[in-house]
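*Asks:* missing the sequence, but the structure's below:
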């Protein structure tokens, strides 16, 4: 299992350049690059400079995070979405980053589950077709909030199966899995090759439907049965990567190096119980 860092964990106290340097220093294998941090980096640097750094260091890019609110867009918004996708595919081609996370839309009104599925399947087909010439995969991330159009593992996995494309899969985020009471039996029945990204996090002990990003805490410090999830992933044969992703404002107040170091220590402590941690 390779250990990755998601830049949301240092959203307010670091940059892509600093995240890369500190993740390299503390022995991460992979990084998930945020779109906003990438755009900020490119104000003063080039994609070629990013490529040069990555080629000279162990840490490698794994995914871009994220294309947001991909469904129920107006025409202008949908064209912007496709433009962002092409931008990430082009950067990914240079730095060898071949996965893009896609987030469904929130607060869509009174659309039925059937209509949500139809729309999400349609959009994923189109995005995957645009990404395919670049060898890029699209990973659908359900979000465990009542107002998200796709908010459970089972709903997202059903959509991915309906799309039935080799370059469309799912993001398993422990926080989102827990937040709307996704069922471990659904994960147990999943094809591990369709899990493109695995996010590790924990949270405070709030009821289903009440949790929000700021309730996330370090893995092992909260209410999620992370060991059950890890054990299930091992049982079904998933062992590709695990990425620490938190959005807790308290941690954004820390020094970025402390955040990155603690994130790795907390993640490895749990993952080591079930998986051999590999190096790229």
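*Replies:* Arrived safely. Keep in mind that what you see is a predicted model, and the values were worked out from it rather than measured.
*Asks:* C-alpha from now on. contacts and neighbour counts both.
*Replies:* Fine.
*Asks:* residues contacting residue 209?
*Replies:* Residues in contact with residue 209, defined by C-alpha atoms under 8 Å, 6 or more residues apart in numbering, are 144, 145, 146, 179, 180.
*Asks:* residue contacts, residue 159?
*Replies:* Residue 159 touches 117, 120, 121, counting by C-alpha under 8 Å, 6+ apart.
*Asks:* and of these, the nearest to residue 20?
*Replies:* Nearest to residue 20 among the contacts of residue 159 is residue 120, at 33.1 Å by C-alpha to C-alpha.
*Asks:* and that closest one, what element?
*Replies:* helix 113-131 (DSSP states H and E).
*Asks:* please compare the first structure with the one that follows:
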């Protein structure tokens, strides 16, 4: 992990020089960086003041992480969050990226996740991330419109 933290620190320095902030994202199921705790450890250990964690509904579920763990982070750590959802089937062990669905079309505790952000003062930018092959068959603009509608609906449902 320390080698990853050192590499991430170097990426942050390069990013800073060109006006971007690289973020550490966990990939649920990955043998090294498959949990929130691992990704956040890398961010902490890199020692850079702009280090942050890129959250993702699907990856949090796939990694077997407690969504409540996100509430231990703060606004600095949660600047962007990939918003998506997942169905009840297939189970966590066999689900993959292609099963992601629009926010609100699955069983993820999206409202609770967003309400947790309020408790810690985080207001991350939401980024729709779905790799559903059925969506690939549709018009890209329509998928984007539907995704935006579903994201707005999820925010309204969670935060009023």
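*Replies:* All right, it came through fine. On a predicted model such as this, the values are computed, not experimentally measured, just so you know.
*Asks:* kindly provide the TM-score of these chains.
*Replies:* The TM-score (TM-score structural alignment, normalised by the length of the second structure) is 0.91; 159 aligned residues with a C-alpha RMSD of 1.6 Å.
*Asks:* residue in the second structure paired with residue 193 of the first structure?
*Replies:* Taking TM-score structural alignment, the alignment pairs residue 193 of the first structure with residue 76 from the second structure.
*Asks:* make that residue 217 of the first structure, sorry
*Replies:* In the second structure, residue 217 of the first structure lands on residue 101 (TM-score structural alignment).
*Asks:* the match of residue 193 of the first structure against residue 52, yeah?
*Replies:* Yes: between residue 76 of the second structure and residue 52 there is a contact under C-alpha atoms under 8 Å: 6.5 Å.
*Asks:* more neighbours: which of these two?
*Replies:* Neighbours were counted for residue 76 of the second structure and for residue 52 using other C-alpha atoms under 10 Å; residue 52 has more, 26 against 15.
*Asks:* list the contacts of that one.
*Replies:* With contact taken as C-alpha under 8 Å, 6+ apart, residue 52 of the second structure is in contact with 22, 23, 24, 40, 43, 76, 77, 78, 79.
*Asks:* so what corresponds to it in the first structure?
*Replies:* Mapped onto the first structure by TM-score structural alignment, residue 52 of the second structure lines up with residue 169.
*Asks:* do the same with residue 20 of the second structure
*Replies:* Aligning on TM-score structural alignment places residue 20 of the second structure opposite residue 136 in the first structure.
*Asks:* what comes into contact with stretch 100-119 of the second structure?
*Replies:* Under the contact criterion C-alpha under 8 Å, 6+ apart, stretch 100-119 of the second structure has outside partners 57-58, 67-68, 70-71, 83-88, 123, 130-132, 147, 150-151, 153-155, 157-159.
*Asks:* switch to 6 Å and redo it
*Replies:* With contacts defined as C-alpha atoms under 6 Å, 6 or more residues apart in numbering, stretch 100-119 of the second structure is touched by 71, 84, 85, 86, 87, 130, 132, 150, 151, 158.
*Asks:* and the second one, how many neighbours?
*Replies:* Residue 84 of the second structure: 27 surrounding residues under other C-alpha under 10 Å.
*Asks:* skipping adjacent residues, who's closest to it in space?
*Replies:* Distance criterion C-alpha to C-alpha, 6 or more residues apart in numbering; nearest residue to residue 84 of the second structure, sequence neighbours excluded, is residue 103 at 4.7 Å.
*Asks:* could you tell me how many residues sit around the one you found?
*Replies:* Number of residues near residue 103 of the second structure (other C-alpha under 10 Å) recorded here: 27.
*Asks:* what residues sit buried inside the longest helix belonging to the second structure?
*Replies:* Criterion DSSP state H: the longest helix present in the second structure is helix 140-159. For helix 140-159 of the second structure, the neighbour count (16 or more other C-alpha atoms under 10 Å) marks 143, 147, 148, 150, 151, 154, 155 as buried.
*Asks:* the lengthiest strand in the second structure vs the first structure, average distance?
*Replies:* Using DSSP state E to assign secondary structure, the strand with the most residues in the second structure is strand 78-83. Following superposition, strand 78-83 of the second structure is found to deviate from the first structure by 1.2 Å on average (mean C-alpha distance after the TM-score superposition for the first structure).
*Asks:* tilt between that strand and helix 140-159?
*Replies:* Interaxial angle of strand 78-83 of the second structure relative to helix 140-159 (axes from the mean of the first three to the mean of the last three C-alpha atoms, to 10 degrees): 120 degrees.
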